[in-house]
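1. kindly generate the corresponding structure for this input.
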Amino acid sequence: MDMESPHRGQRADSAQGSQGEQSGAALPRQGSAHDREAPGPPPVEQAPPGSPARPPKPAHPPRPGSRLADWLRAPRPEAEPGIWRYGYRPLPPRDPDRVPTRQLLGGALVSFLIAWLIWSLLYNGYLGRYWLWPLEVLAPGATWKQDGTAIADVVALIYYALIIAALAVVFGRLGHWPELARRAWARLSGRSPRRPAKERHDAADPAPVPAPPAQSDPVEWPDLRAHGAGRAADMLASEVRDGRMNDVDHARIRRAWESVRTRPGRLSAFVETVLANGAGACVHPSGRRDLPQGRSARHDLSVGQVRIGTAADSERNPLGYRGAGVALEPSLLGTSALAVGPPGSGKTTRLARPVAESLCLQALAGQAAVVAVTAHGERLAPDESFDVVVRIGHPGSSHDLDLYGGTDDPDEAAGMLAEALVGDLTEALPGGDSRRAATALAQLIGPFRAVHGRFPAVPELRELLDGSDSAFDGLRTALDDAGLAAQLRELEAYGRQSGRAGDAPALLADRIALLDRPAFSGFFVPAGADGPSGDGSAGAPSPRPFSLRALEKPLRVRIDLPERGHAEASRILARLVLAQFTECAAAREDQSLFAGLVLDDAAQTVTPQALRGLQRVRSAHGGVLLTLRALDDVPAQLRGPLLGAVGCRMVCAGVTPWDAEHFAEVWGTEWVETRDVTNRQLVSDEPLTKVVHAVRRLATGRHVTAESVTVRTVQRERWSASDLANDLPPGHAVLSLTTVRGKRTPPILAELGE
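-> The predicted model follows:
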């Protein structure tokens, strides 16, 4: 049974509005930018007239043993980064000099037999009677076999006991009898049960934890009681016990309560909302309380983790990770992540999808905002799991992508658009990056906005970049008539440099033509344009524009790229989303929400500007997950900087030796102890020794050799390129993690999946 998903199989209780109607609604703010640990005020939802005092029970009540109460009480000890904490049981530190139990038992048996042999020889007199002289002095006439006086017999018994004790002490120390006794007692008393490392590390279904005292029982919401919200605590505790609450409800209400702690004036509103709605209080604006299609991974929203695999019980893994679950969380994703592997290696289904699902659940709990970009539609998650679904080029799409990122600043808009159009052509651009192209774009779209009050649509921008005389002269005349001298100077400066061969305007014109296709008619229409063409002509209504400026709200967004038939346009749009995300996430006023971007197949999206953006996102409580089929999809000069810019790196089974070499280099070397064994043939001139050697050679078929062992400490690669390319089993990956505070893990061999 799955304790990590105490509500799996249930459906949302509350009334569900249509996705299109909810996606455009304004979502509540969640706090201030200067206090991430104290999120903003909770979204207080008033109960509609006629609604019940409590939400109805789920259609399928929780199964015995998987109740939310047991899930909340399960232990989650502190652990190293990336370890699945639910039910985690740390292993005791291993003594490198510890003798294996089997070897210890053999040594103890041999030492006992030797001690018994010596005592037998002494007792039967085969070693002489000299050892009995103390007894003859103390008790004359007393022997072990003949009766003497009562006192003599007692003295003899004590003497022999001392001899036996001396033998036991000497040979017990040689045979490690005390250590063997301690291990036997520990096993009999149940202190160290013999179980596989995976079970000892990670109890997938721990036994129900007895209810702790009310002042520390999470089911009783002691924090609410301690701060004057006793009625709300009673209501929530009954919701937990009756099975009306799931883990998303608990995480969402807990976050809302944290915001109340920072603003005590909202306490009464919070209590009233909880009393009116129970577990459905402070619900997400979509009305969802869970993912409607179930879950594909195991989640622990109490600590924000999603399990992606299990660390192998291998000598190559650190002891603390062997057999433990491997999980990701915002503190790790905040350093951004890169996964490289061929198709079918699991980087999408076993990494990108669980991470996107986890961020969607955290968004429902008011803790995150997520943007998932994919060329395969529901491959990451179904439509019902998102508030906004942008299908670029699809006639049924309800939303459009704002080409200019929702900004009013021409320079900012030009920078993001230039990065999307020509960011991958750094070698062909003057200056080696997209800044020259951004300047040229700003010199066009700035004057256009000054005249028309909006940015140009794709056809209008294409005409200007192509150097159309009518479009250029018309814009110049409008600027002159409006008396906008500064904007006119910008336009003239663009005109003077646009005629140069190989300059940025020519490259921009070639790339913008890829977006001015019939398949994209009606898309990329800026606010204020009347029709699909953007020229003021009547036309079919365009989809509602969506801007990544909405990342200050707990939104769930999926953007489907037109990969089939428009591969190059798809790459342009992927770079555009990445550029807008890094810019908008860093510019948020409220950074209490974690902003996550999952970019499935990030081929040709990595640029110098994108790498700088990843660093800015890290300091803005956000992160990006990139997946690649191979590092060949990244320019050669950017492969090293890319691996250095991300904090979490994963290489899946099946990568090429060239890709593996980059990961081996970035993971570096470590000091290891090596043992070199040398065998040399023994040659003797002694006749008897020659005969013995001849007999042994005749019996074994080998020459008699002597073995010499040399122990050295050397530096070796943690994982060599050959190991990564040839020795990874299917379904496995090697990954290293870094927290936002800078704590790093060594490379970990893990099996992907639950």
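2. please make it C-alpha for all contacts and neighbour counts, starting now.
-> Noted.
3. what about Trp116, which SS state?
-> helix (DSSP: H, G, I helix; E, B strand; the rest coil).
4. next, count neighbours for Ile164.
-> Counted by other C-alpha atoms under 10 Å, the residues lying close to Ile164 total 14.
5. swap that for Arg436, please
-> Neighbours of Arg436 (other C-alpha under 10 Å): 18.
6. quick check: it touching Leu425?
-> No: when contacts are counted by C-alpha atoms under 8 Å, Arg436 is not listed as touching Leu425 (11.9 Å).
7. need the helices for the stretch 551-700 of the chain, in chain order.
-> Applying DSSP state H, counting those that start in this stretch to the stretch 551-700 of the chain gives helices spanning 567-586, 608-618, 636-645, 657-667, 687-700.
8. Ala733 and Gly753 touch, don't they?
-> No: the pair Ala733 and Gly753 fails to qualify as a contact (C-alpha under 8 Å) at a distance of 10.7 Å.
9. ok, those two, which is more surrounded?
-> Ala733 (27 against 20).
10. burial measure for the residue nearest to that one when sequence neighbours are not counted, as a count.
-> Take Ala733 and drop its neighbours on the chain: the residue closest to it by C-alpha to C-alpha, 6 or more residues apart in numbering is Cys652, 4.2 Å away. Cys652: 29 surrounding residues under other C-alpha under 10 Å.
11. I'd like the structure of this one too, to check against the first:
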Amino acid sequence: MDSDGTHDARGTRANPVPRPAGPPPERPATPPPMPSSAPLESVPPPAPGHAPSSGPTLAEWLRVPRVGDAPGTWAYGHRARPAEEPERTPLRQLVSGALISFLAGLLLWSLVSNGYLGSFWLWPLLLVTPDSWPGTQTGERAAQFYIVVVIGGAIAFLFGRLGRWPELVRRVFGLVPGVAAQEAAPPPPEPEDDFAEWPELRAAGQGDVAARLASEVRDGRMNDVDYARIRRAWHSVRADPSRLTAFAEAVRGDGAGACVHPSGKRDLPVRAARHDLLVRQVRLGTVHDGERNPYPRRGTGLALDPVLLGTSLLAVGPPGAGKTHTLVRPVVESLALQALAGQAAVIAVCATGTQLGPDSAYDVVVRLGDPESVYDLDLYGGTNDPDEAAVALAEGLVGDLADTDTRRASTALAQLLGPFRAAHGRLPAVPELRELLDGEPTAFVALREALDAAGQTAMRRELDTRERQSGTPGDPGRALADRVALLDRPAFAGFFDTNGRTRPFSLRTLEHPLRVRIDLPERGHAEASRMLARIVLAQFAANAATRADRSLFACLVLDDATRTLTPETLRGVQRLRSVNAGAVLTLRTLDDVPEALHTALLGAVGCRMAFSGITTWDGKRFAEAWGTEWVETRDVTQRTVFADQPLTRAIHAFRKLVTGKAVTTDAVTVRKVERERWSASDLAHSVPAGHAVLSLRTVDGEHAPPLLVDLRN
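-> Down below sits the predicted model:
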């Protein structure tokens, strides 16, 4: 058993599931080493924002507790914080109080040690003093001992508490005596709770299989991807017990290499972010330790996972804000690792040259417009149904045109795709579709003859209807032909082929754990690239909703979603959360989307991210989406004090002469008011460089308020 069944290439069309561009490498005899930028942290975990000097073993990584007390919390080694910030006394006040208490204690000690207070207060000590001590040298030494140890200790304790010395030591030196022992690493878990010992397999009676895997962990032959992949395979066995025998044989034979991904890869060539595959998280940064964030989240790590990405994410920021480097690449990398573990399928769409990792990190790389590209893109999404293909294609071609009805456009396309499919057994290539949309008489004549030869005369009525409507007022055929003409260029010659001469990739393969990257030629064909991105988005939304097996999390990542969003695709994005799928969309500004869609776009996604440098116009939309909250405000009013007594007036005059200010008194008014969580001005001018404001929502409806996140940490 080389896979758990969810990884196998089940035929969803005539062509098999695409494999890597070159022949897959042979399975290595030893597991790949942990990447240099190890996703595993030391034990105990370092302070937030500090990377460990060296990564731990897999067993140590598995034993670190994971606590996720709020959406987006980096669970690895997380320690929960109090719900409210404790009252903090100013350091100057602590120092003065400690000094005063020390001087008072020193004064009392001098009075006691010199006998100024008499001896009447020592009568409790006389009750425990032997009768033979008074008047002897031993008794005098005992009295000195009592005074120094008991009385001195009591004075130090009393005035130390009054002067708040422990808090001063903690504030100045960052520690309290005795706390270091409490923060030591937790004791190792019991065998039945130790993930490194595979307790689930032992509980199911598979002790020999668990022992083999545990030895792989101890001997360092297993990495985090192997662990997540085999654990996923075991969960599929629990869902389908008929796979148990094959699973056990695969583990006994291959150990950590069992149930390997169809590509044969067990890790990525390089990692640029910190990942925790046990809970499927990728860390983006650290929540800023400031007043704008809730106290329990300050200083904690922030991470994304499929539970959050399942509601889709929209990120807006100007060029250079770091959207690709700090968001897109870590998310794509995390989903690629999950794909190797058989948990996800990722489709990344970007401009040619975008740094989303090396080609070897993907199973399929489609370079549209590059003659050396190994893979092609299926323009019809892998379907042979003309009506289904027409709907997605019409949305991608003319969905952004306000004066063209996409429903009429899909009908016009279906009137051509149906007869062509019936006559030739395939859908038309780009040049053939362009001729039909242009209304070329020779193209219609040739298609009619092909229909007659194939015995499909019933389809001639569809063709005749299209020919009659061609060129009439309101006909979408001309707009469709103009858009198809953008693809009928020399740069795309050989692409979008339907004759079987190329290796097309279709989004019908979302049921398989694939890592796909589609490069668009935005440099010389910007309009065609936008149109192709719309087609991919429309096909993704349609195919994700019709998957028979939704156990894999499917995610589409658009590095630049400019002019790709339409009313219909937004409805498709909103439906993704119910089919275990999601989308990550980035924009330079909300103006890259029609103004009529701004509200619908912010409402369709569950996670919203505003990078540093956005405009106040974009900030206004985010502020409206995040709403308001009740906050407590303190208004301080200063009033001048007018004295009636001559002595008091003289003192006030002297203070004014020395300080230059009149004597005043403060009147404090505390009230609750409703304010925006983040105003448009704050988003435009108060977010530091390298930061972003991010709100999160899970597929279950749990949400986190907008958080200011340091993406550099």
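12. tell me the most buried of the helices of the stretch 551-700 of the first structure?
-> Comparing the helices of the stretch 551-700 of the first structure by mean neighbour count (mean count of other C-alpha atoms under 10 Å), helix 567-586 comes out on top with a mean of 24.
13. whereabouts in the second structure does that helix align?
-> Counting by TM-score structural alignment, helix 567-586 of the first structure pairs with residues 526-545 of the second structure.
14. what's the matching stretch in contact with?
-> When contacts are defined by C-alpha atoms under 8 Å, 6 or more residues apart in numbering, stretch 526-545 of the second structure is touched by residues 349, 379, 381, 392-393, 395-397, 486-487, 507-508, 510, 520-522, 554, 556, 558, 561-565, 569, 572-573, 575-576, 579, 581.
15. show me how far the lengthiest helix in the first structure is from its chain's centre.
-> In the first structure, with assignment by DSSP state H, the single longest helix is helix 150-175. Here helix 150-175 of the first structure is found 63 Å from its chain centre; the criterion is C-alpha atoms, centre = their mean, to the nearest Å.
16. go on, stretch 344-356 of the second structure?
-> On C-alpha atoms, centre = their mean, the centre of stretch 344-356 of the second structure falls 16 Å from the chain's centre.
17. now stretch 565-578 of the first structure
-> Here the centre of stretch 565-578 of the first structure is set off from its chain's centre by 26 Å, with C-alpha atoms, centre = their mean.
18. what does stretch 383-399 of the second structure give?
-> On the basis of C-alpha atoms, centre = their mean, stretch 383-399 of the second structure sits 32 Å off its chain's mean C-alpha point.
19. which residues sit against it?
-> Residues from elsewhere that reach stretch 383-399 of the second structure (C-alpha under 8 Å, 6+ apart): 13, 379-381, 404-407, 409-411, 413-414, 417-418, 421, 426-427, 479-480, 483-484, 508, 531-536, 538-539, 542, 566, 568-569.
20. do stretch 343-359 of the second structure as well
-> Outside stretch 343-359 of the second structure, the residues touching it (C-alpha under 8 Å, 6+ apart) are 229, 232, 269-270, 324-325, 328-329, 332-333, 335-336, 338-339, 365, 367, 510-522, 533, 551-560.
21. for stretch 550-561 of the first structure, same thing?
-> 27-30, 360, 363-364, 366-377, 385-392, 570, 573-574, 584-585, 588-591, 593, 595.
22. likewise for stretch 332-350 of the first structure?
-> Residues outside stretch 332-350 of the first structure that contact it (C-alpha under 8 Å, 6+ apart): 81-82, 308, 379-380, 596, 600, 614, 617-618, 621-631, 643, 646-655, 730-731, 737-740, 752-753.
23. what lines up with Ser468 of the first structure in the second structure?
-> Ser468 of the first structure maps onto Glu440 in the second structure when the alignment is built from TM-score structural alignment.
24. look up how far Ser101 of the second structure lies from that match.
-> In this view, Glu440 of the second structure and Ser101 of the second structure are 99 Å apart by C-alpha to C-alpha, to the nearest Å.
25. more neighbours: which of those two?
-> Taking other C-alpha under 10 Å, Glu440 of the second structure and Ser101 do not tie; Ser101 has more neighbours (21 against 12).
26. can you tell me the centre-most residue of the first structure?
-> Centroid check for the first structure by C-alpha atoms, centre = their mean gives Leu328 as the closest residue, at 2.2 Å.
27. wait, that one sits on Gly82?
-> Yes: using C-alpha under 8 Å, Leu328 of the first structure is in contact with Gly82, at 5.9 Å.
28. quick check: neighbours shared by the two?
-> Applying C-alpha under 8 Å, 6+ apart, one finds that no residue jointly contacts Leu328 of the first structure and Gly82.
29. so which residues of the stretch 201-350 of the second structure form helices?
-> Listed in chain order, the helices of the stretch 201-350 of the second structure (DSSP H, counting those that start in this stretch) span 207-218, 224-239, 244-254, 306-309, 323, 329-340.
30. whoops, I mixed them up, the stretch 1-150 of the first structure
-> With DSSP H, counting those that start in this stretch as the criterion, the stretch 1-150 of the first structure has helices spanning 19-23, 68-73, 101-123, 133-138, 150-175.
31. circling back: ok, which of the helices of the stretch 551-700 of the first structure comes nearest Gly396 of the first structure?
-> Set against Gly396 of the first structure and scored by C-alpha to C-alpha, the helices of the stretch 551-700 of the first structure come closest in helix 567-586, at 18.2 Å.
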